[in-house]
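Q: sequence and computational prediction follow.
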Amino acid sequence: MEEIKTILLNREPPILAPGDKVFDESLVDRIESLPQSKNVRAGLHLLNDDIHHAHLLAQSIEGDPIADYWHAILHRREKDYSNSKYWFSHVNSDVLKKVYGQSSISLAKQKSFAFVDQCEKVKSGRDSELEHRQFEEMKSVLEAAIKRE
């Protein structure tokens, strides 16, 4: 896992909405074969721009706070903004508070909705500041998933 994680965490920040383009196809099967939890693998797939596999894993453990967070991010990356907000409304995790620098879940959810709105306004699909923020968010959620193992 360390090699895969190094590759994915040292890449340029992923674009906001990758469509069907996976960053590194050679990592898909390697991620799937890892013994790590579904949450860790979902995060690695999402960092690899593999929305499909991330979605399958997150959906299979719906109700888990980290899985629901992955679900929210992946829908934002699919440009399914209302569904992203739906999933953010279900995230009850200290990770959300940490990422959005808030002391309460309620305030963190408001900030996450605002970030979804900012992403929705990007018509070209590229915004380096938002891409960087999204990348840092995904790194934080992955770190939380790894710590739970």
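A: All right, it came through fine.
Q: going forward, measure contacts between C-alpha atoms and count neighbours the same way
A: Noted.
Q: contact partners for Asn83?
A: Ala72, His75, Arg76 (Cα atoms under 8 Å, 6 or more residues apart in numbering).
Q: nearest spatial neighbour of the second one, chain-adjacent residues omitted?
A: Leaving out its chain neighbours, the residue that sits closest to His75 by Cα to Cα, 6 or more residues apart in numbering is Ser84, at 4.8 Å.
Q: quick check: that neighbour touching Ile73?
A: Yes - between Ser84 and Ile73 there is a contact under Cα atoms under 8 Å: 6.5 Å.
Q: comparing those two, which residue is more hemmed in?
A: Neighbours were counted for Ser84 and for Ile73 using other Cα atoms under 10 Å; Ile73 has more, 29 against 24.
Q: this is the comparison structure:
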Amino acid sequence: MSFNPDDYGPVLAEWLRIKHPVNLGPGQPDESLRTRLGELTIDHAFAHAEVRDAEMAKACLSGVLLRLDFLDESHTISQGIDNSTGSFWHGIMHRREPDYGNGKYWFRSVGRHPVLAKLANEYPGFTAEGFIDEVARCTGTGVTDEQRCQQIQQREFELLFDFSYRGAVV
């Protein structure tokens, strides 16, 4: 399955099309976008669809913010989502801070999430905790493993965002 931003309605698609590097660490948010963060509300972002699960809609917003390196804003949302998908976004955010121990804690709360199973299928041997260790080893080294980590993290985002969105809308 290829990731197509247009599958998620016009507002989310616009945010998902913003060019931004895949950062394994905290990255640097584009401060020119900060004035537009108010657009990332459930009502506005999901105006094109009927929301059946507000928690999953919040997960989408958390994911968009995380993708664009607004870690604090993403964290505020994800820590208030009381399900395994919220824990998943929360764990990614802590992995990126980097606070690897806290990331592992949140991934233990995720349990047997369907996205983790898909990642293990696409990347044999993948585990959330093992990936945290891999990111810790390759972050900032410029070695080819860093590119592999970025590829996995990008795919993780695509799968988790799609899962969150599908859970949010009717």
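A: That came through fine. Keep in mind the model is a prediction, meaning the values are calculated, not measured.
Q: overlay them and tell me the TM-score.
A: TM-score for the superposed chains, counting by TM-score structural alignment, normalised by the length of structure 1: 0.80, backed by 142 aligned residues with a Cα RMSD of 2.6 Å.
Q: so where does the residue nearest to His75 of structure 1 fall, helix or strand?
A: Here Ser84 of structure 1 is covered by helix 81-90, with elements defined by DSSP states H and E.
Q: go on, Ser124 of structure 1?
A: Using DSSP H and E, Ser124 of structure 1 falls within no helix or strand.
Q: likewise Lys97 of structure 1?
A: Lys97 of structure 1 belongs to helix 94-100, assigned by DSSP H and E.
Q: do Thr6 of structure 1 as well
A: Thr6 of structure 1 belongs to helix 2-9, assigned by DSSP H and E.
Q: centre of the chain to the helix holding Ser84 of structure 1, how far?
A: 13 Å (Cα atoms, centre = their mean, to the nearest Å).
Q: next, the buried residues of that helix.
A: Residues of helix 81-90 of structure 1 classed as buried: Tyr81, Ser82, Asn83, Ser84, Lys85, Trp87, Phe88, Ser89, His90 (neighbour count, 16 or more other Cα atoms under 10 Å).
Q: what's the answer for stretch 139-147 of structure 1, then?
A: Within stretch 139-147 of structure 1, the residues scored as buried using 16+ other Cα under 10 Å are Lys139, Ser140, Val141, Leu142, Ala144, Ala145.
Q: structure 2: helices as residue ranges?
A: Assigned by DSSP state H, structure 2 shows helices spanning 10-16, 42-45, 54-67, 71-78, 84-96, 100-110, 114-122, 128-138, 144-168.
Q: now the first one on structure 1. Mean distance?
A: In this case it means helix 10-16 of structure 2. With mean Cα distance after the TM-score superposition for structure 1, helix 10-16 of structure 2 departs from structure 1 by a mean of 3.9 Å once superposed.
Q: ok so, going back, of all the helices of structure 2, which lies closest to Arg36 of structure 2?
A: helix 10-16 (10.1 Å; Cα to Cα).
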